[in-house]
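Peer 1: no FASTA, just this:
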């Protein structure tokens, strides 16, 4: 399934995931949320740090995602760290589950966003990076930045 890039409003993203994991495949899923959770997401009061998704009884749940209680809510406000169900087709769940069992992937959320008023989450099948992989990525990023800087200076001289 193709991930949309236009017409979306990002509520929160997990930038650290790109540092800690190799991202192999991405999937878009819906959320089963309460009303005050949606209002908090619209205000950008969510955090994807240290959360992950898990398949339990052929259903996908996101665990450890923090959505702050709605400021103008009342006694019906939600629990910030509750386990939330994700909405995927059964065939997609089975495909993800087989890949997770076969290759040792983990399922992590990358970002939460709105598409035409609906809350969506982008999940990634990922494998963990070792410390030497992280150092290599940082070195590659630094060398690429240096090359770009040198090219920019070179163009300015002409």
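Peer 2: Looks like it arrived, so ask away. The shown structure was predicted, so the numbers you read here are calculated from the model rather than taken from an experiment.
Peer 1: rest of the way, CA atoms for contacts and neighbours
Peer 2: OK.
Peer 1: Which positions within stretch 52-66 qualify as buried?
Peer 2: By neighbour count with 16 or more other C-alpha atoms under 10 Å, stretch 52-66 contains the buried residues 52, 53, 54, 55, 60, 61, 62, 63, 64, 65, 66.
Peer 1: tell me which element residue 119 falls in.
Peer 2: With secondary structure defined by DSSP states H and E, residue 119 is part of strand 118-128.
Peer 1: That strand: what's the following helix or strand?
Peer 2: helix 131-157.
Peer 1: List the contacts of residue 111.
Peer 2: For residue 111, the contact set (C-alpha atoms under 8 Å, 6 or more residues apart in numbering) comprises 10, 11, 12, 13, 14, 48, 121, 122, 123.
Peer 1: and what of residue 23?
Peer 2: Going by C-alpha under 8 Å, 6+ apart, residue 23 touches 124, 125, 126, 127.
Peer 1: secondary structure class for residue 53?
Peer 2: strand (DSSP: H, G, I helix; E, B strand; the rest coil).
Peer 1: What of residue 33?
Peer 2: Under three-state DSSP, the three-state class of residue 33 is coil.
Peer 1: What residue, apart from its backbone neighbours, is nearest it spatially?
Peer 2: Leaving out its chain neighbours, the residue that sits closest to residue 33 by C-alpha to C-alpha, 6 or more residues apart in numbering is residue 84, at 7.1 Å.
Peer 1: My guess is the one you found contacts residue 29. True?
Peer 2: No. Taking C-alpha atoms under 8 Å as the definition, residue 84 is not a contact partner of residue 29, at 12.0 Å.
Peer 1: Mind listing residues that contact stretch 113-129?
Peer 2: For stretch 113-129, using C-alpha under 8 Å, 6+ apart, the contacting residues are 7-12, 19-31, 38, 96, 100, 104-112.
Peer 1: Next one for the comparison:
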């Protein structure tokens, strides 16, 4: 019997999205990871602030860390505020961490965060992708395909 396809992630509120990731990388597999945050970080994210445009994830000492993501300080956080660009621990199962470690070390793949969002239960999650980088020719091909699809839909709409 075939294994059932997993349901897509339950995204209620997307806070930050890395739109450039799908252009720069071939997305192989996508994981949903929890993220360990402090109170003021959660409040900043709930207000829709935060960026993962130039961030990446790395595996260190059997743990996965989100590096270079920016969650600005909370305006009413006083002395308990957080550091905006600190590394944040991602919460994954051990089996998933092993899979990611193997792919990064053996296959030369990269861990790219695609988005940060709140799920249906109000928990902050990161959509993490196992990806392989594209070269310049591949990016040009992607642009060509995107433009052709846009032109195709325009033609169908006008003459269809």
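Peer 2: Right, received. Where do you want to start? Keep in mind it's a predicted model, so treat the numbers as computed, not measured.
Peer 1: What residues in structure 2 pair up with the strand holding residue 119 of structure 1?
Peer 2: The alignment of strand 118-128 of structure 1 onto structure 2 (TM-score structural alignment) covers residues 123-133.
Peer 1: got the buried residues for that stretch?
Peer 2: 124, 125, 126, 127, 128, 129, 130, 131, 132, 133.
Peer 1: for the closest residue to the fifth one other than its chain neighbours, helix, strand, or coil?
Peer 2: Beyond its immediate neighbours in the sequence, the residue positioned closest to residue 128 of structure 2 (C-alpha to C-alpha, 6+ apart) is residue 113, lying 4.4 Å away. State at residue 113 of structure 2, reduced to three classes by three-state DSSP: strand.
Peer 1: quick one, what contacts the alignment partner in structure 1 of residue 113 of structure 2?
Peer 2: In structure 1, the residue paired with residue 113 of structure 2 according to TM-score structural alignment is residue 109. Contact analysis of residue 109 of structure 1 by C-alpha under 8 Å, 6+ apart lists 14, 48, 51, 52, 53, 121, 122, 123, 124.
Peer 1: Please point out which of the contacts of residue 111 of structure 1 structure 2 shares.
Peer 2: Retained in structure 2: 10, 11, 12, 13, 14, 48, 121, 122, 123, out of the contacts of residue 111 of structure 1 (criterion both residues aligned by TM-score structural alignment, their matches' C-alpha atoms under 8 Å).
Peer 1: closest to residue 145 of structure 1 among those?
Peer 2: Taking C-alpha to C-alpha as the measure, residue 145 of structure 1 lies nearest residue 14 of those, at 22.5 Å.
Peer 1: aligned partner of that closest one in structure 2?
Peer 2: Taking TM-score structural alignment, residue 14 of structure 1 has residue 18 as its aligned residue in structure 2.
Peer 1: Now do residue 39 of structure 2: how many residues are near it, please.
Peer 2: 12 (other C-alpha atoms under 10 Å).
Peer 1: ok, now residue 117 of structure 1?
Peer 2: Using other C-alpha under 10 Å, residue 117 of structure 1 has 11 neighbouring residues.
Peer 1: how near is it to residue 67 of structure 1?
Peer 2: From residue 117 of structure 1 over to residue 67 of structure 1 the distance is 18 Å, taken as C-alpha to C-alpha, to the nearest Å.
Peer 1: likewise residue 23 of structure 1?
Peer 2: 24 Å.
Peer 1: center of structure 1 - which residue?
Peer 2: For structure 1, the residue nearest the mean C-alpha position is residue 110 (1.3 Å; C-alpha atoms, centre = their mean).
Peer 1: I'd like to know how far that residue sits from residue 145 of structure 1.
Peer 2: Distance, residue 110 of structure 1 to residue 145 of structure 1, by C-alpha to C-alpha: 24 Å.
Peer 1: Repeat that for residue 66 of structure 1.
Peer 2: Taking C-alpha to C-alpha as the measure, residue 66 of structure 1 falls 34 Å from residue 145 of structure 1.
Peer 1: same thing with residue 117 of structure 1?
Peer 2: To residue 145 of structure 1, residue 117 of structure 1 is 37 Å away according to C-alpha to C-alpha.
Peer 1: Thanks again, I'm all set now.
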